[in-house]
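Colleague: Whatever this is, show me its structure:
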Amino acid sequence: MTDVSLNDGLDDGRTPEAGFGDYLALLKPRVMSLVVFTALVGLLVAPAPVHPFVGFVAILCIAIGGGASGALNMWWDADIDARMKRTRGRPVPAGRVEAGEALGLGVALSGFSVLMLGLATNWFAASLLAFTIFFYAVVYTMWLKRSTAQNIVIGGLAGALPPLVGWVAATGAMALEPWLMVALVFMWTPPHFWALALFVRSDYGDAGVPMLTETHGARATRNHILAYALLLAPVALALGLTSVGGPIYLAGSIALNAAFVAGAARVWRRDQATAEADRFLAERKLFKLSLWYLFLHFGLLMVEATPLVVRLEGAVAWL
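Modeller: Down below sits the predicted model:
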């Protein structure tokens, strides 16, 4: 009888078969969570009642569409991901999932999410979701990411559109409020990613991605971070003056923007030697703050939309 080791097939150089977690990773769940949250807020603050089941289906479809974009991104970017320390362990470059499988999954989920959103809500929202997937997978991933230092700036539109999709799914129409939500995410995206690029800069250079840190240097990147932080603040505050805002949102937004501008100013004042000496401490802090910045802004919009807050604000206004 031949002695078969339990480790056979793992120690002979072959890659283990993909598991459920690998296919889930193709959908970029962390990125998808941001898409889901902003879309959910867009749907909940819209001035139209939505049946809970319809709302659930709408957000599920938007989440699946976001995941489809991630799978298509990983299919196309497998060569880049393989050269970056931060991404080389992803399923496609690591060899656990075939590129064709990622492509097939992305295409199938794209079609399914758009079709189901159209059937569950309206075809206007479905067309916006289709455009969002197309913009991220084709315009950003296949073109902008490899061709221009403005990749994050222009490509950020794809990640900014979900709250508009959520709003249109509820109302079937455009309005100023969701576009300001889009503008908030759009203006937030560059300083968020540039702060990250400052302390993982070698990754982008090794992969040949023309991130601003590689094409224009750290000094220009620091200048851009501060400029965008200053431009972001009035957009965030303007949202508080619309029908979905209010005093709670405005108070929180003022505090968040003061902290964000202060953090960007600290990053701007530093030179490369200082940053390297403390292992990019200020840059890492700004990146972490940027995550809380967006989450809390949309969280405050949800707070403003709750019936209790609406009643309290109405009572204060009456007094």
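
Colleague: For the rest of this, base every contact and every neighbour count on C-alpha atoms.
Modeller: Fine.

Colleague: list the buried ones in stretch 232-251?
Modeller: Neighbour-count burial for stretch 232-251 flags 232-233, 235-240, 244-246, 249-250 (criterion: 16 or more other CA atoms under 10 Å).

Colleague: okay, how far is it across stretch 71-80, tip to tip?
Modeller: End-to-end distance of stretch 71-80: 14 Å, with CA to CA, to the nearest Å as the criterion.

Colleague: Show me which positions of it end up buried.
Modeller: Neighbour-count burial for stretch 71-80 flags 71-78, 80 (criterion: 16+ other CA under 10 Å).

Colleague: Give me the contact list for it.
Modeller: With CA atoms under 8 Å, 6 or more residues apart in numbering as the test, stretch 71-80 has contacts from 26-28, 81, 92-93, 99-100, 102-103, 105-107, 136-137, 141-142, 207-209.

Colleague: now with 6 Å?
Modeller: Contacts made with stretch 71-80 from outside it, assessed by CA atoms under 6 Å, 6 or more residues apart in numbering, are listed as 26-27, 93, 99, 102-103, 106, 137, 207.

Colleague: next one: stretch 189-198
Modeller: Residues external to stretch 189-198 that are found in contact with it (CA under 6 Å, 6+ apart): 152-153, 156, 225, 283, 287, 290.

Colleague: What segments of the stretch 1-150 of the chain are helices?
Modeller: Shown for the stretch 1-150 of the chain, the helices assigned by DSSP state H, counting those that start in this stretch span residues 20-26, 29-45, 52-76, 78-83, 99-120, 123-134, 145-147.

Colleague: Please generate a structure for the following sequence too, so the two can be compared:
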Amino acid sequence: MSSAASVTDEVPAPTVPRWLLATRRLKAYVALTKPRIIELLLVTTIPTMVLAADGWPSWSLVVATLIGGALAAGGANVFNSYIDRDIDAVMKRTQNRPLVTGAVTPRAALVFAWALSIAATAWFLWVVGSPLATVLAVLAILGYAVGYTLILKRRTSQNIVWGGLAGCMPVLIGWAAVTESLSWTPVLLFAVIFFWTPPHYWPLSMRFRRDYANAEVPMLPVVASTRRVAIEMIAYAVAMVAATLVLVPVAGMTWVYLAVAVGSGAWFVGGCIRLYRRSERGESKLREMRLFRDSITYLSLVFAAVLIDPFLPDALTVLQA
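Modeller: Predicted coordinates for the structure are as follows:
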């Protein structure tokens, strides 16, 4: 019996193939960049570029801008993961992130963040060829890594409001890549995303309120009543819809865009109002995650309308000279 046990103990553990280790390492680094956030940011870039060009820009410029935007957003997200690794270790929702599990070391993550950010800066300057887009990309990285993650996130309940400015930058970057200038149109698109961010993110904060409380992150749903959060969400949502409507005369949008902006805006504001009414009645099931998903659908609808608008006939323009 003892000899059998000793023979068993001597059997070497199976070795993991190098290709599998490399694949796991690659997936860990990709996870650090938070691809889903990057995807959402880039969804707003292409329609903005189409509107700026009043048609389809060159494919090379679109692809180059998207690659640069992905590099910049990835770098900012890796900086965020590096700085917030202590918070991620406490929150159940983030305990499987690479820096928490040890799949990537903090030093390697920091080097990766700098590499992506420097690559993004060089890419915008020399490949996209837009000094203005380059400056805006650098400001976006600094805004998210320093402004939001280092300064605001752990200090104020309005962290996501002002920290969300970095997430609005892709529309300015996309516009600058096409025109090497800025105007009221991209500023209004910027405002749409700025006002959209709180009613988009606060439902998620409601769902994971206990996680944020345990990590001592003062998200508004942690430090304020659900009723107050819902009221502020309605206010931001109304301002967001107003920004989409002001875009009509400023950018000369068509009736098609106007219909989408009004219809989807009423639908999303209605969702915020329903959340408020549930909080007033003291219901335990607020369906906040449904509103979170609806916010993504709303933004996609509005920017899809922005995308197709330049290709529609002038006869559909709302205000014609």
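
Colleague: Nearest to residue 161 of the first structure, out of the helices of the stretch 1-150 of the first structure?
Modeller: Closest of the helices of the stretch 1-150 of the first structure to residue 161 of the first structure is helix 123-134, at 6.7 Å (criterion: CA to CA).

Colleague: Show me the two of the contacts of stretch 71-80 of the first structure that sit farthest apart.
Modeller: Longest distance between any two of those is 23.2 Å, between 106 and 207; criterion CA to CA.

Colleague: between those two, who's got more neighbours?
Modeller: With neighbours defined as other CA atoms under 10 Å, residue 106 of the first structure and residue 207 compare such that residue 106 has more, 28 against 16.

Colleague: ok, now which ones touch the alignment partner in the second structure of that one?
Modeller: By TM-score structural alignment, residue 106 of the first structure lines up with residue 113 in the second structure. With contacts taken as CA under 6 Å, 6+ apart, residue 113 of the second structure has the following neighbours: 75, 78-79.

Colleague: Residue 278 of the second structure versus the residue nearest to residue 113 of the second structure when sequence neighbours are not counted, what's the distance?
Modeller: Of all residues beyond its chain neighbours, the one nearest residue 113 of the second structure is residue 75 (4.6 Å), with distances taken as CA to CA, 6 or more residues apart in numbering. Using CA to CA, one obtains 39 Å as the distance from residue 75 of the second structure to residue 278 of the second structure.

Colleague: Who has more neighbours out of these two?
Modeller: When neighbours are counted by other CA under 10 Å, residue 75 comes out ahead of the other of residue 75 of the second structure and residue 278, with 30 against 17.

Colleague: what's near enough to touch the more buried one?
Modeller: For residue 75 of the second structure, the set of contacting residues under the criterion of CA under 6 Å, 6+ apart consists of 113, 116-117.

Colleague: So what does it match up with in the first structure?
Modeller: Residue correspondence to the first structure (TM-score structural alignment): residue 75 of the second structure is matched to residue 68.

Colleague: Also residue 210 of the second structure?
Modeller: Using TM-score structural alignment to pair residues, one finds that residue 210 of the second structure aligns to residue 202 in the first structure.

Colleague: how many neighbours does its match have?
Modeller: With neighbours defined by other CA under 10 Å, the count for residue 202 of the first structure comes to 15.

Colleague: hmm, back to that, may I see the contacts of residue 113 of the second structure organised as TSV, with distance to residue 140 of the second structure added?
Modeller: Supplementary listing: those in TSV, determined by distance: CA to CA, whole Å:
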residue	distance to residue 140 of the second structure
75	10
78	13
79	12
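
Colleague: related to what we said a few turns ago, distance of the residue nearest to residue 113 of the second structure from residue 193 of the second structure?
Modeller: As judged by CA to CA, residue 75 of the second structure and residue 193 of the second structure stand 21 Å apart.

Colleague: same thing with residue 9 of the second structure?
Modeller: Between residue 9 of the second structure and residue 193 of the second structure the distance, using CA to CA, works out to 60 Å.

Colleague: Could I get the contacting residues of residue 168 of the first structure?
Modeller: Residue 168 of the first structure sits next to residue 125 when contact means CA under 6 Å, 6+ apart.

Colleague: which non-adjacent residue is nearest residue 141 of the second structure?
Modeller: Excluding the flanking residues, the one nearest residue 141 of the second structure by CA to CA, 6+ apart is residue 76, at 4.9 Å.

Colleague: if I look at that neighbour, how far off is residue 129 of the second structure?
Modeller: On the measure of CA to CA, residue 76 of the second structure and residue 129 of the second structure end up 21 Å apart.

Colleague: More neighbours: which of those two?
Modeller: Each of residue 76 of the second structure and residue 129 has its neighbours counted (other CA under 10 Å); residue 76 has more, 29 against 17.

Colleague: Quick check: that one vs residue 267 of the second structure, distance?
Modeller: 32 Å.

Colleague: Residue 94 of the second structure too?
Modeller: When distances are taken as CA to CA, residue 94 of the second structure and residue 267 of the second structure turn out to be 31 Å apart.

Colleague: Check residue 117 of the second structure too.
Modeller: 38 Å.

Colleague: quick one: which of those two has more around it?
Modeller: Between residue 117 of the second structure and residue 267, counting by other CA under 10 Å, residue 117 is the more crowded of the two (24 against 14).

Colleague: how about the more buried one, what does it touch?
Modeller: 72, 75.

Colleague: 10 Å instead?
Modeller: The contact partners of residue 117 of the second structure, taken as CA atoms under 10 Å, 6 or more residues apart in numbering, are 68, 71-76, 78-79, 123, 137-138, 141-142.
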